[in-house]
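>>> I'll drop the sequence and a predicted model, then ask my questions.
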Amino acid sequence: MRLLICTVAVGFSLFAIIWDYLRPFPESRPVLIMCVLSYFVLMGVLTLYTTYIEKGIFLVALQKDEAGIDPDNKRELASMLKKYDDMYHLSMTFIDGKTGIKRTKEFSKCVSNYFDEKGTLCFDLYEPEIRLFQNKISAEDKKD
């Protein structure tokens, strides 16, 4: 959906460039105004979509059924870091393909646990946390 919104917005921009090339500025003014306004409206829609629909989801992964009979399980990772806050919030949602039941786990840790002094992500510190998090949700799935 995000890609569709961006494609339409870029389409308006390309149309404006081509129209302005074919009919120079004074004549193309109304079309340029319409395209610029459409672009900014679509960027507003994109912002609302990413804020309220996606809610910080940065990864959607499908876990294929080994037998290939049941629907795939889905995992979603979402993160949030408030402005001027040092706490990093991560949530993982597991959606069972068979039943559709959602399980969500969340944790919050200080940003300094994962980044060095230069601001680079230390993946070797971050990955074990994610794996542990994933295993906790998988263990809950096996209990049920």
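Cool, the structure landed. Numbers count the residues shown, from 1 in each chain.
>>> going by C-alpha atoms from here, please, whenever you check contacts or count neighbours.
OK.
>>> buried ones in stretch 75-90?
Of all the residues in stretch 75-90, those buried under the rule 16 or more other Cα atoms under 10 Å are 75-79, 87-90.
>>> of all those, which two lie farthest apart?
By the measure Cα to Cα, Arg75 and Met87 form the most distant pair in those, at 22.7 Å.
>>> shouldn't Glu76 be in contact with Lys55?
No: with contacts counted by Cα atoms under 8 Å, Glu76 stays clear of Lys55, the gap being 10.8 Å.
>>> and the strand or helix carrying Lys105, what does it pack against?
Using DSSP states H and E, Lys105 maps to strand 102-110. In terms of contacts (3 or more Cα pairs under 8 Å, 6 or more residues apart in numbering; DSSP states H and E), strand 102-110 is packed against strand 87-95, helix 123-143.
>>> and those as a markdown table, adding distance to Cys6?
Converted to a markdown table, the helices and strands packed on strand 102-110 look like this (distance: least, Cα to Cα, whole Å):
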| stretch | distance to Cys6 |
| --- | --- |
| strand 87-95 | 26 |
| helix 123-143 | 30 |
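>>> now for these, which one comes closest to Asp20?
Closest of the helices and strands packed on strand 102-110 to Asp20 is strand 87-95, at 46.3 Å (criterion: Cα to Cα).
>>> give me the contact list for that closest one.
Residues outside strand 87-95 that contact it (Cα atoms under 8 Å, 6 or more residues apart in numbering): 73-81, 101-111, 133-134, 137.
>>> let's bring in a second model and compare:
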Amino acid sequence: MGESNETVKINKWDGAAAKNAIDDAVREVFTGDLKCKESFALIDGRLFLCALAVGVALYALLWDYLYPFPESRLVLIVCVSSYFVLMSILTLYTTFKEKGIFVVAKEKVGNATRIWEASSYVKKHDDKYNLVLVMKNANGKTREASINKSFANYIDTNGAVVPSAISNEITKLYNSLSSEKKEK
């Protein structure tokens, strides 16, 4: 992937659009500037659960088509119950496993691999972008850093995302987390 020269413009008053545009720019910093490889395992887990739920729904639809209602009652009950359980598991998965993580990147450091997770959130009716960056070492140690700054730091007056501002911020967090400090 190369450097993208395309300017991303958004409605700067739309908090969700601003958050998503900055999230995308953070992803670009990890996969471009920092030369990390994006891992899709977290998203694949969600897609697997969704595909399973759709499969159950399609099976129920096909079964009911082949054997109309009174005959398909038990299969429909099982399929609807299974769909409900799968959607509950999906909700728990997105709430407790994904936790707002929008990028997981792997970085090779010698023979070891570091895993970087970036998650963000914006409080309702707030102009602050909150980013949490977590680094997991191969030995299991986890370090975390965060920023809480206004969207205005990353988006200019015309609604264009400023990649250099985001890159500088992420590089600072990256350097602070990746420096090997002796912890007592």
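Nice, thanks for sending it over. Only a predicted model underlies this, so the values are computations on that prediction, with no experimental measurement involved.
>>> ok, back up a step: will you turn the buried residues of stretch 75-90 of the first structure into CSV that also has distance to Ile33 of the first structure?
Formatted as CSV, those follow (distance: Cα to Cα, whole Å):
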residue, distance to Ile33 of the first structure
Arg75, 43
Glu76, 39
Leu77, 39
Ala78, 37
Ser79, 37
Met87, 43
Tyr88, 41
His89, 41
Leu90, 41
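>>> for those, which one is nearest Gly97 of the first structure?
Of all the buried residues of stretch 75-90 of the first structure, Arg75 has the smallest distance to Gly97 of the first structure: 10.3 Å, by Cα to Cα.
>>> may I ask you to confirm that the closest one is in contact with Ile57?
No: Arg75 of the first structure lies out of contact with Ile57 (Cα under 8 Å); the separation is 10.3 Å.
>>> ok, now which ones touch Glu106 of the first structure?
The contact partners of Glu106 of the first structure, taken as Cα under 8 Å, 6+ apart, are 89-92.
>>> which residue in the second structure occupies the aligned position of it?
By TM-score structural alignment, Glu106 of the first structure lines up with Ser146 in the second structure.
>>> one more: Tyr39 of the first structure?
Per TM-score structural alignment, Tyr39 of the first structure is aligned with Tyr83.
>>> please apply the same query to Ile18 of the first structure.
Aligned counterpart of Ile18 of the first structure in the second structure: Leu62 (TM-score structural alignment).
>>> I'd like to know which elements the lengthiest helix in the second structure is packed against.
Secondary structure of the second structure per DSSP state H: the longest helix is helix 41-66. Applying 3+ Cα pairs under 8 Å, 6+ apart, we find helix 41-66 of the second structure packed against helix 69-92.
>>> ok, Ser167 of the second structure touching Val26?
Yes: here Ser167 of the second structure lies in contact with Val26, judged by Cα under 8 Å, at a distance of 7.3 Å.
>>> neighbour count winner among those two?
Set Ser167 of the second structure next to Val26 and count neighbours by other Cα atoms under 10 Å: Val26 wins out with 22 against 19.
>>> quick one: neighbours of the residue nearest to the more buried one when sequence neighbours are not counted, just the number.
In space, not counting the residues next to it along the chain, Val26 of the second structure is nearest to Ile166; the distance is 6.7 Å by Cα to Cα, 6 or more residues apart in numbering. Ile166 of the second structure: 20 surrounding residues under other Cα under 10 Å.
>>> next up, the contacts around Ile166 of the second structure.
22, 25-26, 29, 154.
>>> and for Tyr154 of the second structure?
Tyr154 of the second structure makes contacts with 22, 161-163, 165-166, as judged by Cα under 8 Å, 6+ apart.
>>> before we move on, which element is the alignment partner in the second structure of Ala61 of the first structure in?
Matched to the second structure by TM-score structural alignment, Ala61 of the first structure sits across from Ala105. Secondary structure assignment for Ala105 of the second structure, by DSSP H and E: strand 101-109.
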